[in-house]
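K.L.:
Here is my input; please provide its structure:
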Amino acid sequence: MTTLSLIGIGCGDPAQLTRAAIDAINAADLVLIPRKGTAKSDLADLRRSICADVLTNPATRIAEFDLPVRDATEADYRRGVDDWHDAVAATWSQTIADHLGDEGKVALLIWGDPSLYDSSLRIARRLDPLPDIEVVPGITAIQALCAAHTLPLNDIGKPFLVTTGRRLREGGWPHGVDTVVVMLDGGTAFQSLDPDRIHIWWGAYLGMAGQIIMSGALAEIGPRIVATRQEARARHGWIMDSYILKRGS
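P.N.:
Here you go, the predicted structure:
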């Protein structure tokens, strides 16, 4: 029987690893490292760096694989995601079979935490054969963003909402909350909002050497974030960012 450990590794800083994450990496017979193309080679490099830094078990092997790409032209978003998850699960299963067989302990290093806007748990349940699954939690991008800005996320006695850039762009400001955390924004969905009385805390490459953070009134800082984001994406070939919006009275 195979055990699959989904290990949250934080947002890029090896110092964010918990002791439980380090123990789980060293308990694995096989560590899988996904490659997401040359434009995102930094992400594979960071996983390699983490393994080089904390892996002390000489019996643990590392296997890299190319991650399938989601078909962005699929008109039905959910169907496109489902097809992509099936392809990723098949790739995981084949890589495990090629390097481990049908028995042993496999580790996947998951950006942030497997519970928050990450599909690893859904994909893991599509593997054939189905392994035992365990999760080692990690620091999320939300925690890293709040820490970078020394910002308490919630106002006293008030709720907040975590959403995506696509939903913010399509639905506008969510009802019933004054604090919104935006993840997985492929662009700058905050531009679709009336910036009056909105403050933004934005961060890209959180926890990495190239971390960028900016904050201020959305009407003033929004255009600067757009320009900075475009420049950073052109320089790196990719960008991972998130932001918090708070609406005042």
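K.L.:
C-alpha from now on. contacts and neighbour counts both.
P.N.:
Fine.
K.L.:
and Gly37, what does it touch?
P.N.:
Asp66 (Cα atoms under 8 Å, 6 or more residues apart in numbering).
K.L.:
how much space between it and Trp238?
P.N.:
Note on Gly37: its distance to Trp238, by Cα to Cα, to the nearest Å, is 10 Å.
K.L.:
what's the neighbour count on the nearest residue to Gly165 once chain neighbours are set aside?
P.N.:
Leaving aside its chain neighbours, Gly165 sits nearest to Asp185 (4.0 Å; criterion: Cα to Cα, 6 or more residues apart in numbering). Neighbours of Asp185 under the rule other Cα atoms under 10 Å: 19.
K.L.:
before we move on, what about Cys51?
P.N.:
There are 19 residues near Cys51, going by other Cα under 10 Å.
K.L.:
Also this sequence, please, to line up against the first:
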Amino acid sequence: MMTLSLIGIGCGDPGQLTRAAIGAINAADLVLIPRKGTAKTDLADLRRAICADVLINATTRIAEFDLPVRDAAEPDYRKGVDDWHDAVAAAWSRTIEEHLGGDGKAALLIWGDPSLYDSSLRIARRLNPLPRIEVVPGITSIQALCAAHALPLNDIGEPFLVTTGRRLREGGWPQGVDTVVVMLDGGTAFQSLDPNGLHIWWGAYLGLADQIILSGALTEVGPRIVAARQDARARHGWIMDSYILKRRP
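P.N.:
Here you go, the predicted model:
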């Protein structure tokens, strides 16, 4: 049976790789590197750089493939994501079959950790034939964000909630918590909230040379984050960011 190894690589800094991740990369017969279009070539470049830095197994091959794009015009969000996952799984299967066949170990380098707002595990279970799946955990963007701001995530004895920009925009501030972590926000959903009493800790390109962090009262820092985000996206062609909101009396 073919094995598919999903290896968490942190937020792009090779220094965030665990020994287990380095071992899993070298144990693979094939490392898959997805290409996400010309605007996101940095993401493929960073995966190539990680392989060049840690790969010492001369028999491990690297195969690149074009990642299908989700149809953003699909009105049914869940159907759009479901169709996209099917297309990605088919691309993985084709690339593995072409370069590895039905036996051996393939690996994918997963941004952050495969457990947190990442679809790799759901996609892997759609492969045909179904492989044996193993996961190597990695540093999450939440860990990197807290470290960048030297911030403890939870207040003493208090819960927090991890959500997406879409859910925050549609549902407003979640009930029962004073700390919210927001990921996958394509457009500063915090602008939909009443900023009074809210503090924000925001970071983009965490762990990379281009890392940007800003924090403070949302009334003061919010407009600066919007401007910084627009400028960074224009310069790089892509952006990965996340933020923590805390409600203060």
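K.L.:
Work out the TM-score between the chains.
P.N.:
Put the two chains on top of each other and the TM-score (TM-score structural alignment, normalised by the length of the first structure) is 1.00; 249 aligned residues with a Cα RMSD of 0.3 Å.
K.L.:
re earlier: got a list of what the residue nearest to Gly165 of the first structure touches?
P.N.:
Taking Cα under 8 Å, 6+ apart as the test, what Asp185 of the first structure contacts is 164-166, 241-242.
K.L.:
distance of it from Gln211 of the first structure?
P.N.:
17 Å.
K.L.:
can you pull the contacts of the residue nearest the centre of the first structure?
P.N.:
In the first structure, the C-alpha nearest the mean C-alpha coordinate belongs to Trp111, at 4.6 Å (Cα atoms, centre = their mean). Applying Cα under 8 Å, 6+ apart, we find Trp111 of the first structure in contact with 8-12.
K.L.:
So in the second structure, which helix runs the longest?
P.N.:
Ranked by residue count, the top helix of the second structure under DSSP state H comes out as helix 77-99.
K.L.:
Just after that helix, pick out the following helix or strand.
P.N.:
Toward the C-terminus, helix 77-99 of the second structure is succeeded by strand 105-110 as the next helix or strand (DSSP states H and E).
K.L.:
what sits up against that following strand?
P.N.:
Contacts of strand 105-110 of the second structure (Cα under 8 Å, 6+ apart): 2-10, 24-25, 27-33, 47, 96, 100, 120.
K.L.:
Quick check: the gap between the residue lying closest to Ala204 of the first structure once chain neighbours are set aside and Leu151 of the first structure.
P.N.:
Nearest residue to Ala204 of the first structure, sequence neighbours excluded (Cα to Cα, 6+ apart): Asp241, at 4.0 Å. Distance of Asp241 of the first structure to Leu151 of the first structure, given as Cα to Cα: 17 Å.
K.L.:
Comparing the two, which residue is more hemmed in?
P.N.:
Remark: of Asp241 of the first structure and Leu151, Asp241 carries more neighbours, 22 against 12, as counted by other Cα under 10 Å.
K.L.:
residues contacting the more buried one?
P.N.:
Asp241 of the first structure neighbours (Cα under 8 Å, 6+ apart): 183-185, 202-206.
K.L.:
what residue of the second structure matches up with it?
P.N.:
Taking TM-score structural alignment, the alignment pairs Asp241 of the first structure with Asp241 from the second structure.
K.L.:
how much space between that match and Trp111 of the second structure?
P.N.:
On the measure of Cα to Cα, Asp241 of the second structure and Trp111 of the second structure end up 13 Å apart.
K.L.:
Please tell me which residues of the second structure stretch 70-84 of the first structure aligns onto.
P.N.:
Residue span in the second structure matched to stretch 70-84 of the first structure, by TM-score structural alignment: 70-84.
K.L.:
Quick check: buried residues in that stretch?
P.N.:
81, 84 (16 or more other Cα atoms under 10 Å).
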